[in-house]
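Chemist: Attaching a predicted model along with its sequence, questions to come.
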Amino acid sequence: MKAYRAALLRFTDDGSAVYDEDGLLLIGPGPDGRQRVRAAGSWSALSGNFPGVAVEHLPGRLLAPGFIDLHVHFPQTDVIGSPAEGLLPWLENYTFPHEARFADPAYAQGVAQIFLDELLRHGVTTPLTFATSHPASVDALMTQAQARGMRLVAGKVLQDRHSPDGVRDETEQSLVDTEALIRRWHGTDRLGYAITPRFAPSCTEAQLRGAGELASKYPDVWIQSHVAENRDEVRWARELFPEARSYLAIYDGFGLMRERAIYAHCIHFDDDDRALMRVTGAAAAVSPTSNLFLGSGFFDYEGARRVGFRYGLASDVGGGTSFSPFHTMLAAYCVGREGQTKPGVSLSPQHLWWQHTAGAAQALGLDGTIGNLQPGAEADFLVLDPKATPLLARKVANARNLDELLFSLIVLGDDRVVERVYVDGQAASPT
């Protein structure tokens, strides 16, 4: 077993933060051999319970759960910061041409390595990510994640229409490939598979129907897609599926709304859509930097609270502008202040942090497994330096409580704050 002494951040089941200014985190193997949190709490209460265990003292540091990114595109690593008039032109001019290159397994391997190194550098220990329509892109990403011991969920994109040559797949073969990838990767080490229709307009009814059949056949895999991101996209989806009550209802009609279904954006919703999310157990991946960059709109936190459904935070790289969870949390705070049907929703620093850790784990159906530092959780955690920059050091020195400390990190923090990243109890380093 290994023990670490520093300030300690974790969360209760109701989403409240628990903070020990002088804390102890004990890591050791669980019954399955995986490294897990064995104890977490105040140093004074726990230090005498584990004689003989070496303790690494980390003065001035904060131990925190590894961040979870609920929606990110690994093939778009090199698309960050590409200028466009909006979502659909951005896809046509940048994203699709770049994703066509992932037919080359060697190219996919190279990008997968950079992508995962960049996530870890920013403190993200679990991503839910899109690959491309090429099975080789999934193999490349899974292989690289497995080598790092990471927990990762990914899937081959399904897009058999309204897509250019090079990324458009063939309906029947796309479903055969998806099932083969599920059997190859889902449940291997810490890897999971997600059935991944790109978005309803890119899929024929036959492809969506087949995806729903696979989701029924493999109920423990994830589902991921996009919905209600951009008004032009919403109109297009409604024109293509005129019998559906709403864009979101298209997915429900094909059996793609259930637990472990994550839908990115969920901006242009009404209360019936929100209720459908709640009753099916689906969750939203809130992507504020992407929504601001592409001018798509604002996630309605007030509506989500009023009706009640699961959600968590996501970078949405490469529409999103940064891998940094700190940048994402700050953008979410701004969206909460400005983009609501009832203006002025103030998201607390603790809640913002929860959305990127324990709340995101809950959205994935992995609460108690990742995103927290409570006993039994897998040992994915960060050593943060709250004084990583001169300005941050000044700000933190004047923090009077936990909210002020966390908000200082959210507003002023970046990858320099992330001093160490532990994956499955081991210090991560670029491969």
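Modeler: Okay, I see it. Numbering: from 1, shown residues only.

Chemist: okay, CA-based contacts and neighbour counts for the rest of this
Modeler: OK.

Chemist: gap between Asn93 and Glu99?
Modeler: Computed as CA to CA, to the nearest Å, the Asn93 to Glu99 distance reads 11 Å.

Chemist: wait, I meant Val234
Modeler: As judged by CA to CA, Val234 and Glu99 stand 23 Å apart.

Chemist: Look at those two and report which has more neighbours.
Modeler: For Val234 versus Glu99, neighbours defined as other CA atoms under 10 Å are more numerous around Glu99 (22 against 18).

Chemist: Now stretch 90-109: buried residues?
Modeler: Buried residues in stretch 90-109, counting neighbours by 16 or more other CA atoms under 10 Å, are found at 90-91, 94-96, 98-103, 105, 108-109.

Chemist: So what touches it?
Modeler: Under the contact criterion CA atoms under 8 Å, 6 or more residues apart in numbering, stretch 90-109 has outside partners 75-76, 79, 82-84, 132, 134, 136-137, 140-141, 144, 163-164, 166-167.

Chemist: which of those are buried?
Modeler: Buried members of the contacts of stretch 90-109, scored by 16+ other CA under 10 Å, are 75-76, 79, 132, 134, 136-137, 140-141, 144, 163, 166-167.

Chemist: okay, now the one to match up with it:
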Amino acid sequence: MSIAPHTVQAYRASLLHFHADPAFTENAYSWHQDGLLIVEDGRIKAAGDYAALGPTLPDGVVPHDYRGQIITPGFIDTHLHYPQTDMIASPSEGLLPWLETYTFPTERRFSDPAHARATAEFFLDELTRCGTTTAVVYCTVHRESVDAFFEASEARNLRMVAGKVLMDRNCPDFLRDAEGQIGESEALINKWHKHNRSLYAITPRFAPTSSTAQLGAIAELAKAFPDTFIQTHVSENKDECSWVRELFPDSRSYLGVYDGYGLMRPRALFGHCIWLDDEDFARMAATGSAASVCPTSNLFLGSGLFDFEKADGAGVQVTLGTDVGAGTSFSMLQTMNEAYKVARLKGSHLPALRMFYLATLGAARAMDLEGTIGSFVVGAEADFIVLDPQSTPLLARRSSHCNTLEEQLFALALLGDDRAIRATYAAGAKVHERSGALA
């Protein structure tokens, strides 16, 4: 039996990836002005200077020429809702009325597999157009919504995390979980978790929509599947926090509700985390849980400002999420833009290098996927993007005056959007190329 030859591809551009958090470590990243990325069978074979790696290429392998562009690992978005794609930019006075007016009615339609699949297709197209190659995604209470999402993501061979939302109270009857929904989640875990590039997230929507009985059942499910993800919301909005205090009077804090059920652990991602106190942050650090910060959503709904400095001081793992559809953009560059402003309003500063770290290796570490995604270490999955500093007239003009890497990345974060993504690759295969881009 003959063995098919290995498939080797090479890409010449400036290369950037991280080894550590630049906020705490010197020499936290690798930058190759004239770099070469070599991919073999969908994984990273080498990344470094073109002068050193070019001569090592097998005969006949001609590098894709992206000189003048920057190749980084694909962006990782740790909090967003694919069913909310069609209700993005819906006006509301705040989180709770927004849920009642727009979110719940929109999610009702996802019992229809055809509607769910069509939405998932558009959603994934938007993600890859914006350079996002991995996302941690909320589906709806409907099993069909999960199947549709993973079917669509696996057709593109994307590394995606998703899960069925669990709710059994304080929501419309048409979305309330009937008995047996925990069993449906278990069946979905067995079907999708670690199937190809899919991973499963156990997904209580937020504490107010789960009874103590359901939270107990979720805790048992999490114990039975310790390598799954857990995703939920916490301390997003002051009214929401007050509601949780009424519903769970014996809990020390909102976060303490989840902690009391053993839902804080590695691979647990908590959306928002705006109104946490010092003890909450300490507990997050101690359990290896991560905060998914959603600045565009928090500003849109007027929920508050995340305290990056306090989280860093406690040693909490921090990631970035678009939170579509309360978030107003699929673009992680636009999310960096708003994160920078949130930090400034709280009196701290987020350098561009830190923001790019949070959207790549930082997220991979928080997800316990370092070495799999988020960097160009040998053997990592070859998910990467090509950033174009000349993608708009304004960005091109600003880029021509950049004197440092920090200035160039800052310009991309503050002025860039989907147009700055020249191309997106997943497991070494191109899954998006900007319309009109030269070959």
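Modeler: Sure, I can see it. Model, not experiment: these values are computed from the prediction.

Chemist: overall similarity of the pair, as a TM-score.
Modeler: Once superposed, chain against chain, the TM-score is 0.96 (TM-score structural alignment, normalised by the length of structure 1); 420 aligned residues with a CA RMSD of 1.1 Å.

Chemist: Can you tell me the element Gly166 of structure 1 falls in?
Modeler: For Gly166 of structure 1, there is no host helix or strand (DSSP states H and E).

Chemist: Show me what it lines up with in structure 2.
Modeler: The alignment partner of Gly166 of structure 1 in structure 2, by TM-score structural alignment, is Phe174.

Chemist: residues contacting its match?
Modeler: Phe174 of structure 2 is in contact with Arg108, counting by CA under 8 Å, 6+ apart.

Chemist: Also the one 3 residues further on?
Modeler: Taking CA under 8 Å, 6+ apart, we find Asp177 of structure 2 in contact with 141, 166-168.

Chemist: would you turn those into TSV with distance to Ala207 of structure 2?
Modeler: What follows is these, written out as TSV (distance: CA to CA, whole Å):
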residue	distance to Ala207 of structure 2
Val141	15
Leu166	10
Met167	9
Asp168	11
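
Chemist: Which of those fall within strands?
Modeler: Counted as lying in strands by DSSP state E, out of the contacts of Asp177 of structure 2, are Leu166.

Chemist: Out of the contacts of Asp177 of structure 2, grab the one that's most surrounded.
Modeler: Of the contacts of Asp177 of structure 2, with other CA under 10 Å as the count, Val141 tops at 29 neighbours.

Chemist: Looking at the alignment, what corresponds to that one in structure 1?
Modeler: Here Val141 of structure 2 is matched to Ser133 in structure 1, going by TM-score structural alignment.

Chemist: Alignment lookup: Ala284 of structure 1 to structure 2.
Modeler: Matched to structure 2 by TM-score structural alignment, Ala284 of structure 1 sits across from Ala291.

Chemist: again, but for Gly149 of structure 1
Modeler: Aligned partner of Gly149 of structure 1 by TM-score structural alignment: Asn157.

Chemist: Now for its match, how many residues are close by?
Modeler: Neighbour tally, Asn157 of structure 2, other CA under 10 Å: 19.

Chemist: Distance-wise, check it relative to Ala429 of structure 2.
Modeler: Counting by CA to CA, the gap between Asn157 of structure 2 and Ala429 of structure 2 amounts to 9 Å.

Chemist: Which residue comes closest to the counterpart of Ile189 of structure 2 in structure 1 once chain neighbours are left out?
Modeler: Aligned counterpart of Ile189 of structure 2 in structure 1: Ile182 (TM-score structural alignment). Leaving out its chain neighbours, the residue that sits closest to Ile182 of structure 1 by CA to CA, 6 or more residues apart in numbering is Tyr193, at 5.8 Å.

Chemist: On the three-state scheme, that neighbour is what?
Modeler: The three-state label given to Tyr193 of structure 1 by DSSP: H, G, I helix; E, B strand; the rest coil is strand.

Chemist: distance of the one residue sitting closest to the centre of structure 2 from Thr103 of structure 2?
Modeler: The centroid of structure 2 falls nearest to Asp77 when counting by CA atoms, centre = their mean (1.5 Å). Per CA to CA, Asp77 of structure 2 is found 20 Å from Thr103 of structure 2.

Chemist: What of Ala118 of structure 2?
Modeler: For Ala118 of structure 2 relative to Thr103 of structure 2 (CA to CA), the value is 18 Å.

Chemist: ok, back up a step: for my notes, confirm the match of Ile189 of structure 2 occurs in a strand.
Modeler: No - using three-state DSSP, the assignment for Ile182 of structure 1 is helix, not a strand.

Chemist: Asp41 is in contact with Gly379 of structure 2, correct?
Modeler: No - Gly379 of structure 2 is beyond contact range of Asp41, at 10.0 Å (criterion: CA atoms under 8 Å).

Chemist: Need the single longest helix in structure 2, by residues.
Modeler: Selection of the longest helix in structure 2 by residue count, based on DSSP state H, yields helix 113-129.

Chemist: Mean distance between that one and structure 1 after superposition?
Modeler: In the superposition with structure 1, the average deviation recorded for helix 113-129 of structure 2 is 0.7 Å (mean CA distance after the TM-score superposition for structure 1).

Chemist: okay, that helix sits on what stretch of structure 1?
Modeler: Using TM-score structural alignment, the residues of structure 1 aligned to helix 113-129 of structure 2 are 105-121.

Chemist: chain center to the matching stretch, what's the gap?
Modeler: Stretch 105-121 of structure 1 sits 17 Å away from the centroid of its parent chain (CA atoms, centre = their mean, to the nearest Å).

Chemist: packing partners for whichever strand or helix holds the match of Ala284 of structure 1?
Modeler: Per DSSP H and E: Ala291 of structure 2 is located in strand 290-293. Contacts defined by 3 or more CA pairs under 8 Å, 6 or more residues apart in numbering; DSSP states H and E place strand 290-293 of structure 2 against strand 268-272, strand 317-320.

Chemist: tell me the most buried of these?
Modeler: strand 268-272 (a mean of 27; mean count of other CA atoms under 10 Å).

Chemist: Please work out which residues of structure 1 line up with it.
Modeler: Residues 261-265 of structure 1 are matched to strand 268-272 of structure 2 when aligned by TM-score structural alignment.

Chemist: picking that back up, mean distance, the strand holding Ala291 of structure 2 to its aligned residues in structure 1?
Modeler: Strand 290-293 of structure 2 sits 0.4 Å off on average (mean CA distance after the TM-score superposition for structure 1).

Chemist: Other residues contacting that strand?
Modeler: Outside strand 290-293 of structure 2, the residues that touch it by CA under 8 Å, 6+ apart are 78-79, 266-273, 284, 306, 316-321, 366.

Chemist: And the contacts of the next helix or strand after that strand?
Modeler: For strand 290-293 of structure 2, the following helix or strand on the C-terminal side (DSSP H and E) is helix 295-300. Contact with helix 295-300 of structure 2 is made by 236, 272, 304-306, 321-329, 335, 338-339, 342, as judged by CA under 8 Å, 6+ apart.
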